[in-house]
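Please find the sequence and the predicted model below.
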Amino acid sequence: MFALAVFTANALLLRRLAWRKNMLLAASYYFYMCWDWRFAGLLLAVAAVNYLAARKIEEAADGAGRKGWLVLALTACLGVLGFFKYANFFIDSTGRLLAGLGFHADLPTLSMLLPIGVSFFTFQGIAYTIDVYRRQQRAVTDFRDFALFIAFFPTVLCGPITRGRQLLHQFAAPLPYRAEAAQEGFFLILRGLVKKVFFADVLALHIVNPAFDQPGDYGSFFLIVAVIAYSFQIYMDLSGYTDMVRGISRTLGFELPENFDRPYQARSVSNFWQRWHTSMSSFFRDYLYFGIGGSKKGNVYINLLVTFVAIGMWHGAGWNFVVYGLLHGSIVGLERCFRNHESELGLGAIVRTRLYAVFAIAATFMFVAFSRILFRSDELDAAGAFAQALWRNGSMQTPFPTIGLAALVGAVLLHYVPKSWVAQAGSAFTKSPAPVQACATLVVMLGALAASPGASSFVYFRF
């Protein structure tokens, strides 16, 4: 109902740009406050700090002044993120370290809620301010536009992490509204709903959650399938959310970037991160990896490890996420070393064969899937317990739920079908008469009600 109300108001205010922006800003803050009204001030503060810092950076006459305002904005955003997301992790880790050294440590932890979407809207503000500092975009002069950019309700909770140059100009002078765009957006919403309810939620209920909650109760083969199922669950969950976000935005007349490009067709872990959650991975590439030197300054392999540990920590405050980042950073470093010496090893012809491509895709997927044992587990000990059960429970026979296996097979097929098929399905929907679209929508909705295991939040809401 909320999205329908905003869509209707947006359509009525198409020719009144200022009123339209006021409505979208009010709707965005209302939407965020429905989750927790207490953090609306935090959202506004992040917008105000980055808006002011960017203006001052652009006005500063010397490099020291520009850098000072950049440091202020980065300190504010990273301070917010660090306090709410990582304070207890560092307190707990310090306590364990002191206890390991023989000191009595009874450090109090902080009792506080994590503001939903904080990892996303703080990074959006950071990206904008750094872009202004690098002179890659001009500072915005209208605070309302910038506040809307930070709080825009489709993206504020779970991304994609949109760059200022991708969205701000659309607020200042929105793209011409097209009826076809609204239909395309509606198809994206339906596609996202199918991914979430028919695949992600079903996989979670029937395979993933039981296996990870009680790994000792299941045989090794079931646990292996659960690892694979989790990779498709999280893909269908986040890409489904992104589809819905992009669809809602398109119905309002705004274009958001795609966030996934068939990640499980990647032929290397490096390529996987170029396809997976691209708004997040490109953020770390552009603002951290390049910022600390990339391949031009310092040790490129150390830079890669730092970047991937940061990616792991972005996802959660736990040693399991640190190890997850170290694993991925190490493999990406090894792949880089291999590429540098490929010709010397005489492997150039081999890596261009179809057989090698199939092997590379399978090996990459299996590494990504099994490393996600760390990602799915609450802590390092839980990941170890799951791995131990995976290794020891070979003789246990576990029946597979039919609906779970059907969802897994369907998710695999949906991921690997040619892109052209999906595009054709979207085109057929938008060109169909209204009664046909209504029937298709009704079928999806009824199917979602029948298949839905109950209310289930999106996986990335925890980040």
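That came through fine. Numbering: from 1, shown residues only.

can we go C-alpha only for contacts and neighbour counts from here?
OK.

So which bits of the helix or strand hosting Lys21 are buried?
Using DSSP states H and E, Lys21 sits in helix 17-36. By neighbour count with 16 or more other C-alpha atoms under 10 Å, helix 17-36 contains the buried residues 20-21, 24-25, 27-32.

now do stretch 83-101
For stretch 83-101, a neighbour-count test (16+ other C-alpha under 10 Å) marks 84-86, 88-92, 95-96 as buried.

Residues contacting it, please?
Applying C-alpha atoms under 8 Å, 6 or more residues apart in numbering, the external contacts of stretch 83-101 come out as 104-110, 112-115, 316-318.

quick one: which of these is nearest to Val409?
The closest of the contacts of stretch 83-101 to Val409 turns out to be Gly316 (C-alpha to C-alpha; 29.5 Å).

Now do the contacts for the nearest residue to the closest one once chain neighbours are set aside.
Nearest residue to Gly316 in three dimensions, chain neighbours excluded: Phe463, at 6.5 Å (C-alpha to C-alpha, 6 or more residues apart in numbering). Contact analysis of Phe463 by C-alpha under 8 Å, 6+ apart lists 116-119, 314-316.

before we go on, here's another structure to hold up against the first:
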Amino acid sequence: MSFTSLHFYVFLLAILALLSVIDSNRQKKAILLLASYWFYMSWDWRFGGLLLLMTVVNFYCGRQIRFSAQPKLWLSLSLVFSLGVLGLFKYFNFFLDNLSSIAALLGMASHINILQILLPVGISFYTFQALSYTIDIYRRELEPVNALADFALFVSFFPQLVAGPIVRASYFLPQLTQMQRATAVEQRDGVLLIIRGLIKKVLLADVLALHLVDPAFANYQQQSSWLLILGLIGYSFQVYLDFSAYTDIARGCARLLGYQLPVNFNRPYLADTISNFWQRWHISMSSFFRDYLYYGLGGSKKGNVYVNLLITFVAIGVWHGAGWNFVLYGLCHGLLVALERWLREKGWLVQQTGWRWALAVGRTFMLVCLLRVMFRAEDLQQAGGYLLAIWQNTAVPFQLTAVGATALLLAVLLHGIAPRYLEQWQLRLYNWPLLVKAPALLVLLYGLIVFASAEAPFIYFQF
């Protein structure tokens, strides 16, 4: 049940209608819990059992961490179980494939069979959410909840279940303690967030994919160098618009239901360093790795800070997918962040203003785009072939459709506009007379849903 399907909005309206006649917080949470499992099992009914198992194990481990005499044992159990399940579904075949390759290099016959394992959608996201609960309890930063149903709703809350943002227990669980109803302002903001997300996804991200990115990567050997460069830039904007669109819709739905989800992006392509990029990009994920892995390794206070950075960024790369291209993607970003830290300590990297800032932003953006090839390519061979084609295909005629060029230009302009101007335009739209505004919003929403392509799922579903 995709956010771009009519079925989802019928589902959402049915929930909102049912909740409008409910006065009990307990009943509201029960309805949302059932709806969340229905939503998740609409992808595959078998996913529900895995989600329930992840919930029950971590709920019980959380209580044992707080009240037993061996908290470290129960935290270890939570980590081993949760990361073990994630590893089985997401990385086990990658491990078997590499084991088979090593055996072949050694001249040994390999009879290892790749398992046909269906990757549960969103497993990386709800695994990390569940772990934030047990780790925070172990650190004495959170008290365990008494009701399994509350924890189950936190793990499975359908707006952000499939592709985030990654919501921490300390952020969301307090919102479940009392009845939450959306105010008129929150309802307005929720609707506008949903429409903004659909515009990003349907009119920009999917159009960029169809008219620029997919043609560039599908036939890169015959494309011109300039088109391949624009393909990387286009993909950078596609993945940003696609993922931030999901986040906008998730936050909008949550707001309509009376809850808040964290902001996940802050115009990342205006970052002036790679370090700053990761402070702006997928904030809920990057901050999770910072707080739970980087600081857990010792951060800048214990061990070697550069080794800690490299481990953290390789983990970020691997979190995105099981492949050596993702390992290298994380390693390259880790090396760049480590280099920036070293330059900053030497006093050679300082905050820039004016045209120097603009140059720093341009440099950072081109580095991010260049490294995106490993994010988009299926493997290292395709990534290398794409970069080699950029170098070799300078004599190939340059061809770009008007639709692709327009979508890319609009994406750049949308990203560069200050948020306050977008908010002002949204407010003007919402201040239209009700008889004009309501039909206009309904027509726009329906048109976006109908125009959406069923063959263009959100990119981060695969993670």
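Good, I have the coordinates. Keep in mind that what you see is a predicted model, and the values were worked out from it rather than measured.

that older thread, now the helix holding Lys21 of structure 1: how far from the chain's centre is it?
23 Å (C-alpha atoms, centre = their mean, to the nearest Å).

post-alignment, it versus structure 2, mean distance?
Comparison of helix 17-36 of structure 1 with structure 2 after fitting gives an average deviation of 0.6 Å (mean C-alpha distance after the TM-score superposition for structure 1).

ok, and for whatever helix or strand comes next after that helix, which residues are buried?
Note on helix 17-36 of structure 1: by DSSP H and E, the next helix or strand toward the C-terminus is helix 40-59. Using 16+ other C-alpha under 10 Å as the test for burial, helix 40-59 of structure 1 gives 40, 43, 46-58.

swap in stretch 436-446 of structure 1?
Using 16+ other C-alpha under 10 Å as the test for burial, stretch 436-446 of structure 1 gives 437, 444-445.

Pull the distance from that stretch to the chain's centre.
Centroid separation for stretch 436-446 of structure 1 versus its chain: 29 Å, with C-alpha atoms, centre = their mean.

Mean distance between that stretch and structure 2 after superposition?
Stretch 436-446 of structure 1, aligned to structure 2 and superposed, deviates on average by 3.7 Å (mean C-alpha distance after the TM-score superposition for structure 1).

Which part of structure 2 matches the helix holding Lys21 of structure 1?
On structure 2, the counterpart of helix 17-36 of structure 1 by TM-score structural alignment is residues 25-44.

Tell me the secondary structure of the residue of structure 2 most remote from its centre, please.
No residue in structure 2 has its C-alpha farther from the mean C-alpha position than Gly107, which lies at 41.2 Å (C-alpha atoms, centre = their mean). When classified by DSSP: H, G, I helix; E, B strand; the rest coil, Gly107 of structure 2 comes out as coil.

what residue of structure 1 matches up with it?
Correspondence of Gly107 of structure 2 to structure 1, assessed by TM-score structural alignment: Gly102.

same check, this time on Leu148 of structure 2
Matched by TM-score structural alignment, Leu148 of structure 2 corresponds to Phe143 in structure 1.

swap in Pro419 of structure 2?
Counting by TM-score structural alignment, Pro419 of structure 2 corresponds to Lys419 in structure 1.

next one: Ile135 of structure 2
For Ile135 of structure 2, the aligned position in structure 1 is Ile130, judged by TM-score structural alignment.

Leu70 is in contact with that match, correct?
Yes. Contact criterion C-alpha atoms under 8 Å: Ile130 of structure 1 and Leu70 qualify, at 7.1 Å.
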